[in-house]
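**Q** following is a predicted model, sequence given first.
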Amino acid sequence: MTFEEWIACAEALAADHRSLSQADTATCRRALLGVHRLFKIAPTPLLDAYARVPERLLGEAARARADDVTGGNFAWHLPGTPDLSAWALAAGAQARALDEVLFTTAPSHFGPVDPEEWRCATSQAYAIPRARTREPADKRDNQRFTRRGVLHHRVVPEVLDAGYRVRLVRLDTTAAPAGEQVTMGAALFPGLDLQIRREGEDGFVVTGAACAGMDVTVLRQLQAAFADGCFAAMWPELTVAPTLLALIQRTLEDRALSVDPRNSLQLVVAGSWHVQEEHGLANVAPVLDGYGGVKLLYRKVLPYQDRKIGTEAIAPVLEVPVLVTDDHLVGFGICKDFCDQGVPLAFADLDVDLVLVPSMGNPVTMDGHRSTAKRMRTLFGTRAFVVQQAEAERPADEQPGWVLPFPNDPTGLATPDLRQAGDWQSYKGTVPRGRD
């Protein structure tokens, strides 16, 4: 889109806003999502100009606009100049003002809220309120719109640019508030062996996964997760068969009877497994709460392809779930969903705090994960936690795998430095944007 075409869109949106007079929740939400979309379609020079608008000027203009909007005046000033910075400031102040008014006037933000309450059918997007602002004031200068444009809400489209529909799932947790240090655990399997069945002419299905003392290993990993005070724990792709999943769930359920304050585990990604469902085979990652209950099932979107064994025989998936807690928005992927750099990924416009990715592969696979994580970190401030089992056919001294431990800079360490030699390790860091 050219700058001239974008101005025409901005003028049309401003005309729509002039017709508004009631600062109710639905009106403010629709108006906010309209400005958010205006920035989403903006040409790169305009976005660059926004990043150079001083936070002091943006904040002052936004506060003045918020007072007007509260009084029912949604009209915003259109610059009479082609100056990019002037347009960026005008539209940016309107976005901030609507964000502020919506946050302070909405009847309910947190607790047992139906995610549909955050949806605007006209805009086909959700404006999800957040307890903390995304970037602290002293870090907002020189930040792009995706990092400081909307402070009190996270905007998530109903349908991502890659074509996947988003489904929001609520989860109440007792974890540390957003921005405080969290611990996450990575579980791997030394000596893993996979049983594979050919499916059709060139497809494959994993029918078994085993290693010496697998059940004992998993129980020890869970105890380590409790002892380490983990917020989340994750096993890798295609390693958790139904019997092993049941063991994990029983162990977590038994934890409900414990009063040990160290047991702060809130979220478990129980690897993944090939499961026959109504519409075909799926590579399914069960996402559990700390007591073993299934909160959602993530289904792999992109099938793995191998020259020797063929293509993963999974059915197409058109939905991506996002977990919403009071402190975090959490997205999920399985291996290729997060590492393939050759296709539009679901994560290009998915503004979440954390992405959890069970994976299996080699160093090149992890390179792809690092690239996607770097882009999301730059755009949205997202942290990525990837637990990748080494391919089962690799020599024993190269197992078990690699872990991307939700770092500040996903490319700050080389892939060889991400090796995890043991079957368990916990990692500490901060997750969301507000205090990082």
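**A** Done, it's in. Numbering: from 1, shown residues only.
**Q** going forward, measure contacts between C-alpha atoms and count neighbours the same way
**A** Noted.
**Q** quick one: contacts for the residue at minimal distance from the centre of the chain?
**A** The geometric centre of the chain, computed from its C-alpha atoms, lies nearest to Gly331 (C-alpha atoms, centre = their mean), at 3.2 Å. Counting by C-alpha atoms under 8 Å, 6 or more residues apart in numbering, Gly331 touches 321-323, 352-356.
**Q** the structure to be compared is supplied as follows:
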Amino acid sequence: MTKKDWGRACESFASFVQTKAQIGGESLRDFLAEADRLMRSAPRDQRAAYQELREADIQSSAEIHAKEVENHGMHWPNGKYQQNRVLLDLAIQIRTLDELLRDYSASVHALRRSPEAHWMDQAGLSYVIPTRRPRVPEMAKGDGDRAGYDKRGTLHHRVISTTIEGLSVKLHVPRTLRAMTAPAPLVGGGAAFPDLALDYADREGRFEVTGVRCKKMDELVKEQVAAVAACDFAVWPELTVDDDLLALIRQALKHEGLRRDTGHGLIVAGSWHRVDEDGVRRNRAPVLDALGRCICWFSKIAIYGERDAGFEDATGGEEIVVLVFEDFIASVCICKDFSDLQERNVWAMLPVDVVLVASMGDAKTMDGHLIRATELSKGHRRRAFVVQQGLWNFHDEPTNFLLRAPEHVPRDVAETHFCEPYSLCKIED
């Protein structure tokens, strides 16, 4: 969209807003979704110019405008559209809608049986989700005056497109979802297997993983589940969890569980070459809750090609999964979906708190993860948590890796690489 076309679209939106005097939860949601789409469709120079807007100007103007909207109904800032300040006025309008909708969202968030249905706008183009972790621009560091729209456009809601890069975005809300709580630091756990060996079959030049071998795997899984019991989320690596091992993990979680103090928790239980409900073989992983109950399944989107064995004998997934928990909003993916630098970074378009990645590969794979994760953190203030199993046929490089925040390196893990804001750790066998 050119600058002239974008200006016309903003003027049309401003005129439409002026005709809608009444406000309510659904109208605020729809206005916010539309305004967010408008801001994200702005020409590159306008999006860059957002970084020049002073946070104090946006927030103070939004607070004044919110009171005026409550008293006089919906309208554009300053009562009329002005081309010379369209970027600032759109930023103020978005922040105003974000503030007003916060009060309506509190009751909708958890008390209705299917809150995700109420988060989708009427056009079916966006989800407007009450955030578990409000954005707070760090004004003392000047961050609020240099940050782009993605970091501070909305403070209390995350607006997520229902389609990203041609992939459907599917929301999943655990059955135990309750009202929002004060956010606490998130704790993640990763599990990998020493001396793991995989069996695979040649399928006309493609490969299918057919078996997994590891000494004392039953005991190891129980130890792993016990070790991550205090975590908010845990990840097992790609192509390491067949149906038998999945049953062991679920059984161990049933007895041990994650976050038993709250009953909250999310587990990405590895992945395996499986046939889905439509009879299509995919690289597929389950997402479990704290007690091992299945929340949903997701499939690897980008199929991996191995130098000798060929590509996976699997069909790529067609949707992106987003999970909304009490304490955080997460997305999940598998290996190349995240590390592939040849494609646009889908996860940069997804305003979640953390992206959980189950991976299998070598140091080069991990380099891709590190680049993507750093981009998410520095460019969008989001975290990635990657757990990678050493590639089974790289006999000279069987190392398992955990990509995590650098605050401290846990016991039994040796730090091998550091790149703020992440540390790449080697998991010792």
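**A** Good, I have the coordinates. If you're wondering where the values come from, they're calculated on a predicted model, not measured in any experiment.
**Q** still on that earlier bit, what about the residue nearest to the centre of the first structure, distance to Val269 of the first structure?
**A** 11 Å (C-alpha to C-alpha, to the nearest Å).
**Q** please apply the same query to Gly422 of the first structure.
**A** Gly422 of the first structure is 19 Å from Val269 of the first structure, by C-alpha to C-alpha.
**Q** same thing with Val287 of the first structure?
**A** 5 Å.
**Q** quick one: what's aligned to Val413 of the second structure in the first structure?
**A** In the first structure, no residue is matched to Val413 of the second structure (TM-score structural alignment).
**Q** Val413 of the second structure contacts Ser423, correct?
**A** No. If you go by C-alpha atoms under 8 Å, Val413 of the second structure and Ser423 don't touch, sitting 11.1 Å apart.
**Q** who has more neighbours, the two?
**A** Ser423 (20 against 14; other C-alpha atoms under 10 Å).
**Q** give me the element the more buried one is part of.
**A** Here Ser423 of the second structure sits within strand 422-427, counting by DSSP states H and E.
**Q** mean distance, that strand to its aligned residues in the first structure?
**A** The superposed strand 422-427 of the second structure is, by mean C-alpha distance after the TM-score superposition for the first structure, a mean 4.8 Å from where its aligned residues fall in the first structure.
**Q** wasn't Arg167 of the first structure part of a helix?
**A** No. According to DSSP: H, G, I helix; E, B strand; the rest coil, Arg167 of the first structure belongs to no helix; its state is strand.
**Q** show me what contacts it?
**A** Arg167 of the first structure neighbours (C-alpha under 8 Å, 6+ apart): 158, 319-322.
**Q** ok, 10 Å please
**A** By C-alpha atoms under 10 Å, 6 or more residues apart in numbering, Arg167 of the first structure lies in contact with 115-116, 158-159, 296, 319-323.
**Q** Ala95 of the first structure: which of these is nearest?
**A** Glu158 (19.7 Å; C-alpha to C-alpha).
**Q** could you find the counterpart of the closest one in the second structure?
**A** Per TM-score structural alignment, Glu158 of the first structure is aligned with Thr162.
**Q** what sits against its match?
**A** Thr162 of the second structure touches 120-121, 124-127, 168-171, 319-320, counting by C-alpha under 10 Å, 6+ apart.
**Q** what's the answer for Phe3 of the first structure, then?
**A** Phe3 of the first structure sits in contact with 9, 42-46, 82, 84, where contact means C-alpha under 10 Å, 6+ apart.
**Q** and Ala390 of the first structure, how many neighbours does it have?
**A** With other C-alpha under 10 Å as criterion, Ala390 of the first structure counts 28.
**Q** please report the distance of it from Gly361 of the first structure.
**A** 5 Å.
**Q** okay, and the common contacts of those two?
**A** With C-alpha under 10 Å, 6+ apart, Ala390 of the first structure and Gly361 have common neighbours 401-402.
**Q** how about the residue of the first structure most remote from its centre, secondary structure?
**A** In the first structure, the residue that sits farthest from the middle, by C-alpha atoms, centre = their mean, is Gly80; the gap is 39.2 Å. Per three-state DSSP, the local secondary structure of Gly80 of the first structure is coil.
**Q** is it correct that it is in contact with Trp87?
**A** Yes. Contact criterion C-alpha atoms under 10 Å: Gly80 of the first structure and Trp87 qualify, at 9.2 Å.
**Q** tell me the buried residues in the helix or strand encompassing Leu32 of the first structure?
**A** Assigned by DSSP H and E, Leu32 of the first structure falls within helix 25-40. Of the residues in helix 25-40 of the first structure, 25-36, 38-39 count as buried by neighbour count, 16 or more other C-alpha atoms under 10 Å.
**Q** now it on the second structure. Mean distance?
**A** Looks like 1.1 Å for helix 25-40 of the first structure (mean C-alpha distance after the TM-score superposition for the first structure).
**Q** mean per-residue distance, the following helix or strand past that helix versus the second structure.
**A** Per DSSP H and E, the first helix or strand lying C-terminal to helix 25-40 of the first structure is helix 44-51. With mean C-alpha distance after the TM-score superposition for the first structure, helix 44-51 of the first structure departs from the second structure by a mean of 1.7 Å once superposed.
**Q** what is the subsequent helix or strand relative to helix 44-51 of the first structure?
**A** helix 55-70.
**Q** and for Gly331 and Val269 of the first structure, which residues touch both?
**A** Joint contacts of Gly331 of the first structure and Val269 (C-alpha under 10 Å, 6+ apart) are 298, 356-357.
**Q** secondary structure, distance to Ala246 of the first structure and neighbour count added to those residues, as CSV?
**A** Output for those, formatted as CSV (DSSP: H, G, I helix; E, B strand; the rest coil; distance: C-alpha to C-alpha, whole Å; neighbours: other C-alpha atoms under 10 Å):
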residue, secondary structure, distance to Ala246 of the first structure, neighbour count
Tyr298, strand, 17, 23
Leu356, strand, 21, 23
Val357, strand, 21, 30
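**Q** pretty sure Val355 of the first structure sits in a strand.
**A** Yes. Checked against three-state DSSP, Val355 of the first structure lies within a strand.
**Q** quick revisit: which of Gly422 and Val269 of the first structure has more neighbours?
**A** Higher neighbour count among Gly422 of the first structure and Val269: Val269, with 24 against 14, using other C-alpha under 10 Å.
**Q** what is the neighbour count of the equivalent of Ala212 of the first structure over in the second structure?
**A** Superposed on the second structure with TM-score structural alignment, Ala212 of the first structure falls opposite Lys215. Close neighbours of Lys215 of the second structure, defined as other C-alpha under 10 Å, add up to 12.
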